[in-house]
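Participant: task: produce atomic coordinates for the following.
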Amino acid sequence: MINEKIDFEKLAKYSRHAPRYTSYPTAVEFKDLAPEDIIDEFKSDKPLSLYFHLPFCRSACYFCGCNVVYTSKADKRKRYIEYLAKELKILSKYLDTNRMVRQLHFGGGTPTFFTPEELEEVYELIYTYFKNFENDAEISVEIDPRFFSKAHMDVMKKYGINRISFGVQDFNEETQKAVNRIQPFEITKEAVDIARDAGIKSINIDLIYGLPYQSLDTFKKTLEKVIKLNPDRLAVFNYAHVPWLKKGMRKIDETTLPSPEENLKIFKYTIDFFENNGYIMVGMDHFAKPEDELFKAIEKGELHRNFQGYTTKGGADLIGIGLTSISETENAYFQNYKDLKNYEKAIDEGKLPVFRGVILNEEDKIRKYVIMEMMANFSFDIKRFEEKFDINFFEKFENEMKELQEFVDAGLVEITPEKIKVNRTGSLLIRNIVLPFDEYFKKMKNQKVFSKSV
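Facilitator: The predicted structure is shown next:
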């Protein structure tokens, strides 16, 4: 699939609004769940993937779709660390913290909103409870280069950080002003150099196309600067403008957003640019060097996708800790409170700060398996599915196969008795291709909450 040509005419024709899939079910509304509803989900013996949400930023980036608390007050940071400690103590009553840890990820906000000393407190807390890490455990962090120092890096290195993702989005000054994120190239380069000097061998850069005042010409200049940073991976996302969901986006002048046609030109050029500079496109929004384990995993059909994006570390229970964090286990998804007041109140009452989620039924598990296999590896082993669930695939999904026929006729999908295979152009439309299997999406009448695929 790697060497196949992308048909950009078909890409434009079949790009439609779809959920931003990370996991299934996505189009279902989470319902209220009490902490006692999910206690059994902690009793597995699977490895753990831990996600710690450090939700603070000093100011809003208008494009941001994350759950963030904006503040500059030091006492907020200290108080939050105290409540992380309390949450971990409560969690340890239900979760066997001796389970092997496969992944440890710090997201935000920006974790480096915290001082190096405060970050060390957070790490010490974590390692007090979780002591068993796989030898090749992935320990990663998302960083805003504007708030990153060698002192931060020294602490991270001490506690085993081996992957760093730097947020860049765009280096065009006009775009940066429009989204309230002034970040000169020199600041980003300094941050990357600090990480390289510390021996970090896996550095990712995040970019976004579709932002205000972007054009093919301006984005070309951004890409030329990015390649000088020599990242190991890149994530290139299409901006989802959803001001009805995110208030910060209301500050963006919609007349300054590039047209769909311009976006497609930017995306096409970006693919060509990175592939001409030695990167391989992995999935629908990632690029990696050929020696990167992401590329090796997709070659073997062993790539996975979770709330953090593509990963080689599957087969783990994802446990979210901190404000707004989402957890994913074999049988459920559940989320912590999204506002500090309720989060702290639950913890003060000695409860897990969980307030909503969904318990998966057998039908959910079957459909999740199909969707996630196709989302991650762009192929689906029908015989393996039938052995796993003791179900005849074509009888079970007779109607879904009819809906998929449109993509087969377009030459984007191939179906045989043994496999469903998506070609390279189809892989960029995978969110649309898997929709027939999402029974929740079919029930959604208002699709305004979804975004365009490309």
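
Participant: contacts and neighbour counts: CA atoms only from here.
Facilitator: Noted.

Participant: so Val358, which state does it fall into?
Facilitator: Counting by DSSP: H, G, I helix; E, B strand; the rest coil, the backbone at Val358 sits in strand.

Participant: which residue ranges of the stretch 151-300 of the chain form strands?
Facilitator: Using DSSP state E, counting those that start in this stretch, the strands of the stretch 151-300 of the chain run over 163-169, 202-209, 233-238, 280-282, 286-288.

Participant: let me have these in JSON lines, extended by mean neighbour count and distance to Arg146.
Facilitator: Output for the strands of the stretch 151-300 of the chain, formatted as JSON lines (neighbours: other Cα atoms under 10 Å; distance: least, Cα to Cα, whole Å):
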{"stretch": "strand 163-169", "mean neighbour count": "21", "distance to Arg146": "9"}
{"stretch": "strand 202-209", "mean neighbour count": "21", "distance to Arg146": "14"}
{"stretch": "strand 233-238", "mean neighbour count": "20", "distance to Arg146": "19"}
{"stretch": "strand 280-282", "mean neighbour count": "24", "distance to Arg146": "28"}
{"stretch": "strand 286-288", "mean neighbour count": "24", "distance to Arg146": "23"}
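
Participant: neighbours of the residue nearest to Gly426 when sequence neighbours are not counted, how many?
Facilitator: Leaving aside its chain neighbours, Gly426 sits nearest to Leu412 (4.8 Å; criterion: Cα to Cα, 6 or more residues apart in numbering). Per other Cα atoms under 10 Å, the neighbour tally for Leu412 reads 24.

Participant: repeat that for Lys341.
Facilitator: 9.

Participant: cool, and the one 10 residues further on?
Facilitator: Lys351 has 18 neighbouring residues, counting by other Cα under 10 Å.

Participant: you'd agree it is up against Ile90?
Facilitator: Yes: using Cα atoms under 8 Å, Lys351 makes contact with Ile90 at a distance of 6.9 Å.

Participant: second chain to compare with the first, below:
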Amino acid sequence: LIDKDRKVLQIHWGGGTPNYLELDQVKFLWKNITRNFPIASDAEVSIEINPRYVTRDYILFLRDIGFNRISFGIQDFNPEVQKAVNRIQPEALLFDVMSWIKEAKFDSVNVDLIYGLPYQTLDTFRETLHKTMALDADRIVVFNFAYVPWIKPVQKMIPQAALPGAEEKLDILKMTIEELTNNEYLFIGMDHFAKNNNELAIAQRHGTLKRNFQGYTTHAETELFGFGATSISMLEDAYAQNHKELKDYYKAVAAGVIPTSKGIKLTQDDIIRRDVIMSIMSHFQLNKSEIEQKYHINFDKYFGYELKELAPLQADGLVNVLADEIHITDIGRLLVRNIAVVFDTHTRTRETKFSRSI
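Facilitator: Alright, predicted model coming up:
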């Protein structure tokens, strides 16, 4: 199915806690990947780890076999917040893990935070940011907590009254952007921050930054192949998702068939809209003439409905719609997802209940 001469430019082990695997299992899996796929010599090879279940030897082993990027979740340093979300990891542990990573000389380190968690306040999250910056990670991702107990029943255990309100969450987000951008981090897209010399920041400056299911990527031209339960593949004109249930996934693999549960073939309209959305979410602006020349359309005529939908957002100071450009304002960056979704007809026709943007 895949041309064996195509070089793999990026590998990402994620989806939770890959380091639950024993070292010999990691070695076995890595050996089979490199045996079946030609890996580019300068490939970005990353892995997510859970800092509560890793040792110095494990970190050094990962670097030794070929991983050059690593990511781990902090969520919040505050003990009360950690207890509320059942993610207790002492400050000393997190600094130890970072010291092992630096000792191993990974090319890039990413850490994740989450705002909107129970018992968070503006002051407590500022303290978390200061401790996070002391770790000196190359990238920091600050996710919005999605409170969706109707999808994740375990969240019903979280005291809803302890969650910060929408206004306080917005204040936390604004403060986060100010703190990080005042301390040598560049605001990348919706939720990513990177040091000025990091490849994400460089890609944004060069206009080559793109977003996929893993977040922001420096390789705009690549296709994404997902392996494992629930993973999603993103091809030039199609998406496919593997089975979510392990029993279904294993059954398909055992039968020798591709374990996909669903897929979609993109129409030309889907591809055009994907380009528009990617530009807005990656660069906070869109050049209309570039889309017109690439797809041979009249932008204002093709997106007449969407431009009307942007009018109230422009009135609120979130976006500027100009003759040949759509520009997201500084305050609009906080809600860039809401702006981009205007161009997504699939979201417009769905009625499923998801989490709020703020």
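
Participant: TM-score for this pair?
Facilitator: TM-score of the superposed chains, computed with TM-score structural alignment, normalised by the length of the second structure, equals 0.96; 358 aligned residues with a Cα RMSD of 1.5 Å.

Participant: where's the aligned partner of Gln268 of the second structure in the first structure relative to Asp390 of the first structure, distance?
Facilitator: Matched to the first structure by TM-score structural alignment, Gln268 of the second structure sits across from Glu362. Distance, Glu362 of the first structure to Asp390 of the first structure, using Cα to Cα, to the nearest Å: 13 Å.

Participant: which one of the strands of the stretch 151-300 of the first structure lies closest to Gln405 of the first structure?
Facilitator: strand 280-282 (25.0 Å; Cα to Cα).

Participant: mean deviation of that closest one from the second structure?
Facilitator: With mean Cα distance after the TM-score superposition for the first structure, strand 280-282 of the first structure departs from the second structure by a mean of 1.6 Å once superposed.

Participant: thinking again about what came up before, return the residues in contact with the corresponding residue of the second structure for the residue nearest to Gly426 of the first structure.
Facilitator: Counting by TM-score structural alignment, Leu412 of the first structure lines up with Leu318 in the second structure. With contact set as Cα atoms under 8 Å, 6 or more residues apart in numbering, Leu318 of the second structure has these partners: Ile328, Thr329, Asp330, Ile331, Gly332, Arg333, Leu335.

Participant: from Asp191 of the second structure, how far off is Leu318 of the second structure?
Facilitator: 17 Å.

Participant: let me know the secondary structure of the closest residue to Tyr147 of the second structure other than its chain neighbours.
Facilitator: Nearest residue to Tyr147 of the second structure, sequence neighbours excluded (Cα to Cα, 6+ apart): Ser355, at 6.2 Å. Secondary structure, three-state DSSP: Ser355 of the second structure is coil.

Participant: returning to that earlier point: now the strands of the stretch 151-300 of the first structure in JSON lines, with distance to Gly315 of the first structure?
Facilitator: Formatted as JSON lines, the strands of the stretch 151-300 of the first structure follow (distance: least, Cα to Cα, whole Å):
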{"stretch": "strand 163-169", "distance to Gly315 of the first structure": "20"}
{"stretch": "strand 202-209", "distance to Gly315 of the first structure": "22"}
{"stretch": "strand 233-238", "distance to Gly315 of the first structure": "23"}
{"stretch": "strand 280-282", "distance to Gly315 of the first structure": "20"}
{"stretch": "strand 286-288", "distance to Gly315 of the first structure": "21"}
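
Participant: so who does Asn144 of the second structure touch?
Facilitator: Ile114, Tyr115, Gly116, Ser357, Ile358.

Participant: what's it aligned with over in the first structure?
Facilitator: Checking TM-score structural alignment: Asn144 of the second structure goes with Asn238.

Participant: how about Asp76 of the second structure?
Facilitator: By TM-score structural alignment, Asp76 of the second structure lines up with Asp170.

Participant: so what corresponds to Leu340 of the first structure in the second structure?
Facilitator: In the second structure, Leu340 of the first structure lands on Leu246 (TM-score structural alignment).

Participant: from Lys251 of the second structure, how far off is the closest residue to that match other than its chain neighbours?
Facilitator: The shortest distance from Leu246 of the second structure to any residue other than its chain neighbours is 6.3 Å, reached at Ala229 (Cα to Cα, 6+ apart). From Ala229 of the second structure across to Lys251 of the second structure, the span is 11 Å (Cα to Cα).

Participant: ditto for Glu325 of the second structure
Facilitator: With Cα to Cα as the criterion, Glu325 of the second structure and Lys251 of the second structure are 50 Å apart.

Participant: thought the match of Leu340 of the first structure was touching Ser231?
Facilitator: No: checked against Cα under 8 Å, the pair Leu246 of the second structure and Ser231 is beyond contact range at 11.8 Å.

Participant: more neighbours: which of these two?
Facilitator: Ser231 (17 against 13).

Participant: cross-check the contact I'm expecting between the more buried one and Glu245.
Facilitator: No: using Cα under 8 Å, Ser231 of the second structure is not in contact with Glu245; the gap is 11.3 Å.

Participant: which neighbours do these two share?
Facilitator: With Cα under 8 Å, 6+ apart as the test, Ser231 of the second structure and Glu245 reach no residue in common.

Participant: that older thread, now for the match of Asp76 of the second structure: which residues touch it?
Facilitator: Gln176, Leu207, Ile208, Tyr209, Phe219, Thr222.

Participant: my read is that the first one contacts Phe185, right?
Facilitator: No: with contacts counted by Cα under 8 Å, Gln176 of the first structure stays clear of Phe185, the gap being 11.5 Å.

Participant: between those two, which is the more surrounded one?
Facilitator: Gln176 (21 against 17).

Participant: next, count neighbours for the nearest residue to that one once chain neighbours are set aside.
Facilitator: Distances taken as Cα to Cα, 6+ apart put Ile182 closest to Gln176 of the first structure, at 5.2 Å, once the chain neighbours are dropped. Ile182 of the first structure: 17 surrounding residues under other Cα under 10 Å.

Participant: also the one 4 residues further on?
Facilitator: Neighbours of Glu186 of the first structure under the rule other Cα under 10 Å: 9.
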